[in-house]
Each structure stands twice: as C-alpha cells, then as structure tokens.
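Engineer: show me the folded form of this:
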Amino acid sequence: MARVALYARVSTNKDQTVDNQLLALRDWAAGRGHTVVAEFIDQGISGAKGRDKRPGLDDMLKAAVLGKLDMVAVTALDRLGRSLPHLITTVGELEALKVGLFVRDLALDTSTPAGQLMFNVMGSLAQFERALIRERTMLGLERAKKQGKTLGRPKVSPGKEQRIAALLKAGTPINRIMRLAGVAKSVVYRIKKEAEECPATTN
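Structural biologist: Purely as a prediction, here's the structure:
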C-alpha cells in the first residue's frame, strides 16, 4: 500500500470547489487500501500558471522531494497543468523522485508499465510538437526574407540615439528615457554600454 498525496485545483472561486475532486480521490485511495498522507489545493488558480504561482503544487513537489509520499493522485490531467510540456515536466520530476501518479478519469497509474508507456508516448508527442513549431517558424522567416520583409525590431534613428545619449549623460533615469524616446529598455542599455566603451573625446 502506498502513501498518497491528493492534489486538487480549480481555476475560479465562482461556482467551483475542490471538494468533489477530493471526495473522489479519497474514495479511490480507500478502495485501494492506500493511506492519504496529505491534501494539496490550489483554489482559483489557472492551470496555465507555473509552479511558482501555484503554492499547492509547489508544496506537493517539496513533500515529494522530502520523501513523504509514494504517489500523487489527481482527478484529471488538466488539474496538474494545461500544457503538455508542463505536464511532462511535472511528471518527470515525480518520476525522478520515484513517486507515481494516478489520474482518475484516465485510470492511469504511472507506477505500472502500461501507465509509464502512455506517458512516454505523451512525451514523444510533446517533443514532436516543439519540432513542428520550430520548423514552421523557420519556414515563415525564410518566406518573409524572400518577400523582402525586414525582420527584427525597427532600427533606432541616429537622431534618436544622440538624444538618448544626451539624456544618459545628463543623468536622466532609464525609465524616464524610455518614455521620452519611446524605446525599449534594451535600446537604452545598448546605447549606454556603447557610450561607456567608446567615450566621446574632446578636442
């Protein structure tokens, strides 16, 4: 029998609670003879947010690192995350810690050979998806070049660069220069760096 942590999440507080998720997972754990050692909740938090914005998920993974559980149980994969890459990363962390994952609506248990095979397939699909996106991006850039389109950010005119340099020399704060010149912070820092490396000479 395993020490199980239950994880539940809802995106909004309105008309949604984690109670039904937890009840279903408790019933599953009791039916298998598992011991529920902890319950972690993220209430009103989107699954698209990372671990740093989801305290329940973060605490659960910390408990896994400390060896306090053998398995994590959720009602559905989208409770863990909304994107396949994020899911693969989270499950990869659990796998490295030898912590299994049970997903109720899929009857998926990664501690079994069949469950592990399914997640390996999902990981391959995620990698394939990234390769397709990269290929489409490269084809799009190549097509834009053939059409004579200028790629990248618009160049800053010499006059504007001189104005930014003057404002820097006068000690104007970076954020104010950005507003006055209508440029990104990176542009201001680039001009600042160039001025420091090649200071103006006086005759």
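
Engineer: okay, CA-based contacts and neighbour counts for the rest of this
Structural biologist: OK.

Engineer: quick one: the helices in the chain?
Structural biologist: 19-32, 55-65, 77-80, 84-96, 113-146, 158-169, 174-181, 185-197 (DSSP state H).

Engineer: so which of those helices comes closest to residue 38?
Structural biologist: Counting by CA to CA, residue 38 lies closest to helix 55-65 out of those; the figure is 8.5 Å.

Engineer: the closest one versus helix 84-96: what angle between them?
Structural biologist: Computed with axes from the mean of the first three to the mean of the last three CA atoms, to 10 degrees, the direction of helix 55-65 lies at 30 degrees from that of helix 84-96.

Engineer: centroid residue for the protein?
Structural biologist: The centre of the chain sits closest to residue 50, judged by CA atoms, centre = their mean, with a distance of 4.4 Å.

Engineer: please provide the structure for the following sequence as well, for comparison with the first:
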Amino acid sequence: MLIGYARTSTLDQTAGLEAQLLDLAAAGCERTYVEQVSSVDVGERQELARALDNLRPGDALVVTKLDRLARSMAHLMDLLKVIDGKGASLHILSMNLDTGSPTGRLMLNVLGSVAQFEREIMLERQREGIAKAKAAGKYKGRAPTAKAKSEQVAELAGQDVSLSEIARRLGIGKASVHRILKAQKEIAATA
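Structural biologist: Sure thing, here's the model as predicted:
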C-alpha cells in the first residue's frame, strides 16, 4: 500500500498543500496523512506518527519532497530506521527516489548529506556576516522583550499574580519573570 504524507509549515500555505495532495493522489496513494505544522515542532507532528504507525511490511511512505518529511539528516535517518523496522520503504516523488532498493538508499544518503553540508555552509556564512556587522556597529541583535516589560511584571507581581500567569499575560517566559523579579529585589536590597 502507498501511504502519503503531506505537510506545510503554516495554515496560509493552502496552495502548496493542495499541490502535494494532487501529486500524492497521482502517485497512487491509497491513504494520505495531512498536517500543517512546522518541521521543527517534532512533538506536534501527530499525523506523521500516525502514518508511520500504519505502515505494514511491503508498504511505502510517499512524500512529494524530502523537506516535507525531515528537518535534518539525523532526523531523516531516525525516520528511515522506523520505516525499515516496519519492513516498508520511503518514496520521494521530486527525486524519483525509492529506498526499497540499494541504489535508492545510497542516493538518499548522498543527497541528504549534500543538503546538510549546504545548510551548515549557509549557517557559517551567516555567523561570519553577523560578526562583521557587529564589528562595524551595524548589528545589535533583537531587542530584549522581557526586560522591556519589567514595570508590568512588577505591577502584576504586586497584585499577587502567579509567575505563570504573569508570563502568560505578557507573552514572556516564566524564567524571564523570575529573573526580572529577582533583579528588582536585589536592586531594592541595595537601595
């Protein structure tokens, strides 16, 4: 059985999702699992987990592109272990690749390694560019969001609002709330 998996990162990408569904149907997928969630939110990819759970020996998980499935080479290898463990294979339509053959597995490893290499080179260039911009005084990073809300944190804490509730109301982390209150106590102790 061919089991399809389609994913987009946001709800706004309906055209991309529709294109994936059309391609998966044209490939002959009998069942397709669909979700709209970032690849980074691995814990949130429930439909991928369901697709993997439903694989049986001889089945194939079909995706339109590799980036719809895995976020890194390590993640891809973890997914392949699960797929292989089920006696199934992975088909990537855009690459015309099937891991059910030794050649397909080799090609996937080579292409995945090249993609990871490109990503690492891009990140290295980005770090170098940021360092140059900082040295030139043109890059200051993002503005701290929690410190800008110190007065609101103090006000809510004075109203006996819990740390969790303060964090939720202000859209900052609980650790940031704790850090702000601790700093304010230290300032008050030295004054």
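
Engineer: tell me how they score on TM after superposing.
Structural biologist: Here the TM-score for the pair of chains, by TM-score structural alignment, normalised by the length of structure 2, is 0.61; 175 aligned residues with a CA RMSD of 4.4 Å.

Engineer: next, format the helices of structure 1 as a markdown table and append distance to residue 11 of structure 1.
Structural biologist: Compiled in a markdown table, those are given as follows (distance: least, CA to CA, whole Å):
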| stretch | distance to residue 11 of structure 1 |
| --- | --- |
| helix 19-32 | 13 |
| helix 55-65 | 13 |
| helix 77-80 | 9 |
| helix 84-96 | 17 |
| helix 113-146 | 24 |
| helix 158-169 | 45 |
| helix 174-181 | 35 |
| helix 185-197 | 34 |
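
Engineer: tell me which of those sits most buried.
Structural biologist: Mean neighbour count (mean count of other CA atoms under 10 Å) peaks for helix 77-80 among those, with a mean of 20.

Engineer: distance of the residue nearest to the centre of structure 1 relative to residue 106 of structure 1?
Structural biologist: Using CA to CA, to the nearest Å, residue 50 of structure 1 is found at 23 Å from residue 106 of structure 1.

Engineer: what do you get for residue 41 of structure 1?
Structural biologist: 21 Å.

Engineer: between those two, which is the more surrounded one?
Structural biologist: Neighbours per residue (other CA atoms under 10 Å) separate residue 41 of structure 1 from residue 106, with residue 41 holding more: 20 against 11.

Engineer: map the more buried one across to structure 2 for me.
Structural biologist: Residue 41 of structure 1 maps onto residue 32 in structure 2 when the alignment is built from TM-score structural alignment.

Engineer: need the contact list for the residue nearest to its match when sequence neighbours are not counted.
Structural biologist: Take residue 32 of structure 2 and drop its neighbours on the chain: the residue closest to it by CA to CA, 6 or more residues apart in numbering is residue 4, 4.2 Å away. Residue 4 of structure 2 sits next to 24, 29-33, 51, 61-63 when contact means CA atoms under 8 Å, 6 or more residues apart in numbering.

Engineer: mind doing that once more with 7 Å?
Structural biologist: Residues in contact with residue 4 of structure 2 (CA atoms under 7 Å, 6 or more residues apart in numbering) are 24, 29, 31-33, 61-63.

Engineer: now swap in residue 93 of structure 2 and tell me
Structural biologist: When contacts are counted by CA under 7 Å, 6+ apart, residue 93 of structure 2 touches 63-65.

Engineer: ok, these vs residue 152 of structure 2, which is closest?
Structural biologist: Distances from residue 152 of structure 2 to the contacts of residue 93 of structure 2, taken by CA to CA, are shortest for residue 65, at 46.0 Å.

Engineer: distance check, that closest one against residue 106 of structure 2.
Structural biologist: Residue 65 of structure 2 is 17 Å from residue 106 of structure 2, by CA to CA.

Engineer: what of residue 5 of structure 2?
Structural biologist: Where residue 106 of structure 2 is concerned, residue 5 of structure 2 sits at a distance of 22 Å (CA to CA).

Engineer: for residue 64 of structure 2, same thing?
Structural biologist: 19 Å.

Engineer: and for residue 187 of structure 2?
Structural biologist: For residue 187 of structure 2, the distance to residue 106 of structure 2 equals 61 Å [CA to CA].

Engineer: residue 81 of structure 2 maps to what in structure 1?
Structural biologist: Using TM-score structural alignment, the equivalent of residue 81 of structure 2 in structure 1 is residue 95.

Engineer: ah, wrong one, I meant residue 178 of structure 2
Structural biologist: Here residue 178 of structure 2 is matched to residue 189 in structure 1, going by TM-score structural alignment.

Engineer: do residue 107 of structure 2 as well
Structural biologist: Superposed on structure 1 with TM-score structural alignment, residue 107 of structure 2 falls opposite residue 118.
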